[in-house]
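Engineer: turn this into a structure:
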Amino acid sequence: MVNTYLRPAGQTAVKYFILLTGYCCMFTFAAVMISVSLLRGLYKTVEEKCRHE
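Structural biologist: From the prediction side, this is the model:
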């Protein structure tokens, strides 16, 4: 049913939309992982400083 509505231009648009969504998801996931690792490192350093004092 969906294929009847989609013209070739529509199919390419859908392909690009899926590609963009995938890239956005990957970028967001990478950013979250980086920020989480940075926060963990920051937390560890702060914890060590508090222990030394």
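
Engineer: only C-alpha atoms for contact and neighbour calcs from this point on.
Structural biologist: Fine.

Engineer: and the host helix or strand of residue 29, how far out from the chain's middle?
Structural biologist: According to DSSP states H and E, residue 29 maps onto helix 8-52. From the chain centre to the centre of helix 8-52 is a distance of 4 Å (Cα atoms, centre = their mean, to the nearest Å).

Engineer: I'd like the structure of this one too, to check against the first:
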Amino acid sequence: MGGFSEWTRAKDPGKLSAAIETKITAQAEYVVWRDGVVAHLERGVQASDLY
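Structural biologist: From the prediction side, this is the model:
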């Protein structure tokens, strides 16, 4: 099943907190990046032109 067992086995709450913060930060950065790509595509800029 996964997921829940990793939470219950966490031995160091500080490391768990840091891991959660890292994951949420990375997800937020992806959302900001993705929103920029979508905005360009909506204006007619091709995705290949962004790189």
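
Engineer: what's the TM-score here?
Structural biologist: The TM-score (TM-score structural alignment, normalised by the length of structure 2) is 0.63; 35 aligned residues with a Cα RMSD of 1.3 Å.

Engineer: and the spatially most central residue of structure 2, how far is that from residue 44 of structure 2?
Structural biologist: Closest residue to the average C-alpha location of structure 2: residue 27 at 1.6 Å, with Cα atoms, centre = their mean. Noted for residue 27 of structure 2: a distance of 26 Å to residue 44 of structure 2, by Cα to Cα, to the nearest Å.

Engineer: now do residue 38 of structure 2
Structural biologist: In this view, residue 38 of structure 2 and residue 44 of structure 2 are 10 Å apart by Cα to Cα.

Engineer: so between those two, which is more surrounded?
Structural biologist: Neighbours were counted for residue 38 of structure 2 and for residue 44 using other Cα atoms under 10 Å; residue 38 has more, 13 against 9.

Engineer: and that one, what pairs with it in structure 1?
Structural biologist: The alignment partner of residue 38 of structure 2 in structure 1, by TM-score structural alignment, is residue 39.

Engineer: residue 51 of structure 1 versus that match, what's the distance?
Structural biologist: Applying Cα to Cα to residue 39 of structure 1 and residue 51 of structure 1 gives a distance of 18 Å.

Engineer: do the same with residue 32 of structure 1
Structural biologist: 28 Å.

Engineer: quick one: which of those two has more around it?
Structural biologist: Taking neighbours as other Cα under 10 Å, residue 32 of structure 1 and residue 51 compare with residue 32 leading, 12 against 8.
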